[in-house]
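Asks: Can you look at this prediction? I've put the sequence above it.
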Amino acid sequence: MSMDREQYCPNCEEDKEFYRAASTTLHLGEKVKWHCPDCDYGFVTIDGINTGATA
């Protein structure tokens, strides 16, 4: 899996390259924590499903 991804950041109000902060394997699939490099906003994906807020 990639170490970064393009994602809209609601705090910065623009698309940013989020970095992969951590990952682990769960019974639901792979859990990955993503963080914006410019602010404190972060979100989690579980088996590719984004749990972050959408704009």
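Replies: Received, thanks.
Asks: Could you use CA atoms for every contact and neighbour count after this?
Replies: Will do.
Asks: buried residues in stretch 40-48?
Replies: The neighbour-count check on stretch 40-48 (16 or more other CA atoms under 10 Å) flags 42, 44, 45, 46 as buried.
Asks: burial of the residue nearest to residue 32 when sequence neighbours are not counted, as a residue count?
Replies: If you skip the residues right next to it in sequence, residue 32 has residue 23 as its closest partner in space, 4.3 Å away by CA to CA, 6 or more residues apart in numbering. Neighbour count for residue 23, taken as other CA atoms under 10 Å: 14.
Asks: let's bring in a second model and compare:
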Amino acid sequence: MASELDHDCPNCGEERTFYRTAATNLHLGLKTKWACPECSFGFIRINGDISSASA
């Protein structure tokens, strides 16, 4: 799995490169935590499909 992800950051207002801060396997799939190095905004993805970024 990649340790970098290009994603829109709502705090910075532009696309940033997020870095993986943690990953663990759950019964739903792989849970991955991502963080913006500029402002520390973070979000969680589960199996790449379920995301807390839009919540």
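Replies: Sure thing, it's come through. On a predicted model such as this, the values are computed, not experimentally measured, just so you know.
Asks: TM-score for the pair, please.
Replies: Aligned and superposed, the two chains score 0.92 in TM-score terms (TM-score structural alignment, normalised by the length of the first structure); 54 aligned residues with a CA RMSD of 1.2 Å.
Asks: from the buried residues of stretch 40-48 of the first structure, which ones fall inside strands?
Replies: 42, 44, 45, 46 (DSSP state E).
Asks: thought the third one was touching residue 32?
Replies: Yes - with contact defined as CA atoms under 8 Å, residue 45 of the first structure and residue 32 form a contacting pair (5.3 Å).
Asks: Quick one: residues contacting the closest residue to residue 44 of the second structure other than its chain neighbours.
Replies: Sequence neighbours aside, residue 33 is the residue nearest to residue 44 of the second structure in space, at 4.5 Å (criterion: CA to CA, 6+ apart). Contact analysis of residue 33 of the second structure by CA atoms under 8 Å, 6 or more residues apart in numbering lists 20, 21, 22, 23, 42, 43, 44, 45.
Asks: try residue 41 of the first structure
Replies: Contact partners of residue 41 of the first structure, counting by CA under 8 Å, 6+ apart, are 9, 10, 11, 35.
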